[in-house]
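> no FASTA, just this:
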C-alpha cells in the first residue's frame, strides 16, 4: 500500500468513526439510551455491521464531547447526572453567561453582532440539515462567543472547562423539543437584547433563555428519579 492509499484508508476510517458517532448522538438525542446505560461494544459493532475498533473510537469521541463516560474493564456508559448536579451545572453556567453578557452589552460592536448573527444562521441551518452532534456544537459555539466577546479571558477559560457538562445538558434540552429549529430560534431574543445595549434587557434575556432550559431539564430528571 502506498503512502497515498494509506492516507485514503485513514480518511475512510475517520469518516466511519464520525458516522457512528453521529448515529449514536442521534440515538442519545432521541432518548434511545437512558442515562447510565452500558453501551455494549460488541452489540453495537453487530448493529452497525462493522468491527469493534471504529465503534470504540466513536465512543471515545463521544466521551471527549461529554456524552459518554468510560470505566476500566467495563466499557462505555451514557453519562448521567442527578437532578441536583444538573441544577449546579445550570447555576454555574447562568452565573458565567449573565456576567459575560453584561460585559458584552457595553462593548457590542458591528463585528460582534455580525459574528453572532452568522452563528445563529448556522444554528438554524444545522437544525434543518445537520446532525444532532452538529446542532449541539453550533449551540455551544454561540454561547462561547458570548463569553469570548466579553473580553474576560478567565471567564472564557472556566466556560471551556464546563463545556463537557454543557454539551450533555444541551443534548437533554434537545430531547424536550420535537423540532430542533425551536432550540435555535430560542437564541434570537438574546441577540435582540444585545442590540438594545441595555444591561437589564440583556440580563433578563439570558436569565430566561438558560432558566427555562434549567427548569425543564431538571424537572425531566426529577421525574426520572421519582422525586
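Sure thing, it's come through. Computed from a prediction, not measured in an experiment: that's the story for all the values here.
> only C-alpha atoms for contact and neighbour calcs from this point on.
OK.
> how about the strands in the protein?
Counting by DSSP state E, one finds strands in the chain at the ranges 38-39, 68-71, 75-78.
> give me the residue at the spatial middle of this protein.
For the chain, the residue nearest the mean C-alpha position is residue 167 (2.9 Å; Cα atoms, centre = their mean).
> residues contacting it?
Counting by Cα atoms under 8 Å, 6 or more residues apart in numbering, residue 167 touches 65, 66, 67, 136, 137, 140.
> and here's the other structure:
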C-alpha cells in the first residue's frame, strides 16, 4: 500500500537523523517528494501519531514531540519487555549469529555518535529478525523510531557506548553457547542500563535549560 511506503520513508528519515525534535512535517512537501497524493501521507502520519512517534498540533499539523522523563521510562521499559518476547520466539542460526557479529564490528568501527546509535539499533533489529510475530516486530520498530530521538540528543558518553558494546558481545557469546535465557537477560540489562543513563542526562539537560 502507498501509505505503508510513505511510513517506511518517514521511518527512514528518522533513522538517518533527518527529522529533529520540534520539527513540523510538511504534508504537501512530503507528498510531492514521494510523487503521491496527500491522502496516503496523512494516513501514514496518523499511524505514526498513534505509535507516539509524532504528535498532531492544531493549526500546525504533525510535529516531532518534545522529550519527557516519563516517556523515556515508558519507552525503554516497554522496549526491554517486547524485545524479550521477540527473542523468546526466535531461533538463532549460525548464519544469524554471524550477522550479529558482523554488525557488532561495524558498530565498533563507527566514528560518530549518530552512526553508532544507528548501528546499535540495527544490531537490535537483527536480534528479533527471526521472530515470526510480525505485529510484535512492528511494535518494536515503532518504539525504536521514537527512542532514536532520545539517543541522538542524550547518548554521547563514550563509556556508555563501551558498556553497550560489551553487553552486545555478551549476547553473541550466549547465543553461540545456545544459552538463550542468558542472552535475553543481557539484552534486557542493556535497555535498563541505557534507561538509567538517559534519565540522568535528560534531568541534567532540563536543569541547564531551566
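Arrived safely. Predicted, not measured: the structure shown is a model, and the values here were computed from it.
> what TM-score comes out when they're superposed?
Remark: TM-score between the superposed chains equals 0.64 [TM-score structural alignment, normalised by the length of structure 2]; 162 aligned residues with a Cα RMSD of 3.3 Å.
> show the residue spans covered by the helices in structure 2.
Per DSSP state H, structure 2 carries helices over the ranges 2-16, 27-34, 38-50, 69-88, 94-108, 113-127, 134-154, 158-176, 180-209.
> okay, now residue 142 of structure 2: neighbour count?
For residue 142 of structure 2, the tally of surrounding residues (other Cα atoms under 10 Å) stands at 18.
> and the counterpart of it in structure 1, how close does it get to residue 143 of structure 1?
By TM-score structural alignment, residue 142 of structure 2 lines up with residue 161 in structure 1. Here the criterion is Cα to Cα, to the nearest Å. By it, residue 161 of structure 1 lies 13 Å from residue 143 of structure 1.
> which outside residues touch stretch 126-135 of structure 1?
Residues from elsewhere that reach stretch 126-135 of structure 1, judged by Cα under 8 Å, 6+ apart: 22, 25, 26, 29, 123, 138, 180, 181, 184.
> top of those residues by neighbour count?
The most crowded member of the contacts of stretch 126-135 of structure 1 is residue 123, carrying 26 neighbours; neighbours defined as other Cα under 10 Å.
> map it onto structure 2.
The equivalent of residue 123 of structure 1 in structure 2 is residue 107 (alignment by TM-score structural alignment).
> pretty sure its match contacts residue 121?
No. Between residue 107 of structure 2 and residue 121 there is no contact under Cα atoms under 8 Å: 9.8 Å.
> can you redo the strands of structure 1 as TSV with distance to residue 219 of structure 1 and mean neighbour count?
Formatted as TSV, those follow (distance: least, Cα to Cα, whole Å; neighbours: other Cα atoms under 10 Å):
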stretch	distance to residue 219 of structure 1	mean neighbour count
strand 38-39	24	18
strand 68-71	22	17
strand 75-78	19	20
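> between the contacts of residue 167 of structure 1, which is nearest residue 96 of structure 1?
Checking those against residue 96 of structure 1 by Cα to Cα gives residue 140 as the nearest, at 13.7 Å.
> measure the aligned residue in structure 2 for that closest one to residue 43 of structure 2 for me?
The equivalent of residue 140 of structure 1 in structure 2 is residue 121 (alignment by TM-score structural alignment). Distance of residue 121 of structure 2 to residue 43 of structure 2, computed by Cα to Cα: 26 Å.
> ditto for residue 109 of structure 2
Per Cα to Cα, residue 109 of structure 2 is found 38 Å from residue 43 of structure 2.
> name the nearest residue to the match of residue 140 of structure 1, sequence neighbours excluded.
Leaving aside its sequence neighbours, residue 121 of structure 2 sits nearest to residue 144 (Cα to Cα, 6 or more residues apart in numbering; 7.2 Å).
> before we move on, what about residue 28 of structure 2?
Counting by Cα to Cα, 6+ apart, residue 28 of structure 2 lies nearest to residue 38, which is 6.2 Å off, once chain neighbours are set aside.
> and if you look at residue 52 of structure 1?
Excluding the flanking residues, the one nearest residue 52 of structure 1 by Cα to Cα, 6+ apart is residue 45, at 5.3 Å.
> repeat that for residue 63 of structure 1.
Nearest residue to residue 63 of structure 1 in three dimensions, chain neighbours excluded: residue 69, at 5.5 Å (Cα to Cα, 6+ apart).
> cool, and residue 176 of structure 2?
residue 97 (7.2 Å).
> mean deviation, stretch 193-206 of structure 2 versus structure 1?
For stretch 193-206 of structure 2, the mean distance to aligned residues of structure 1 following superposition is 1.9 Å (mean Cα distance after the TM-score superposition for structure 1).
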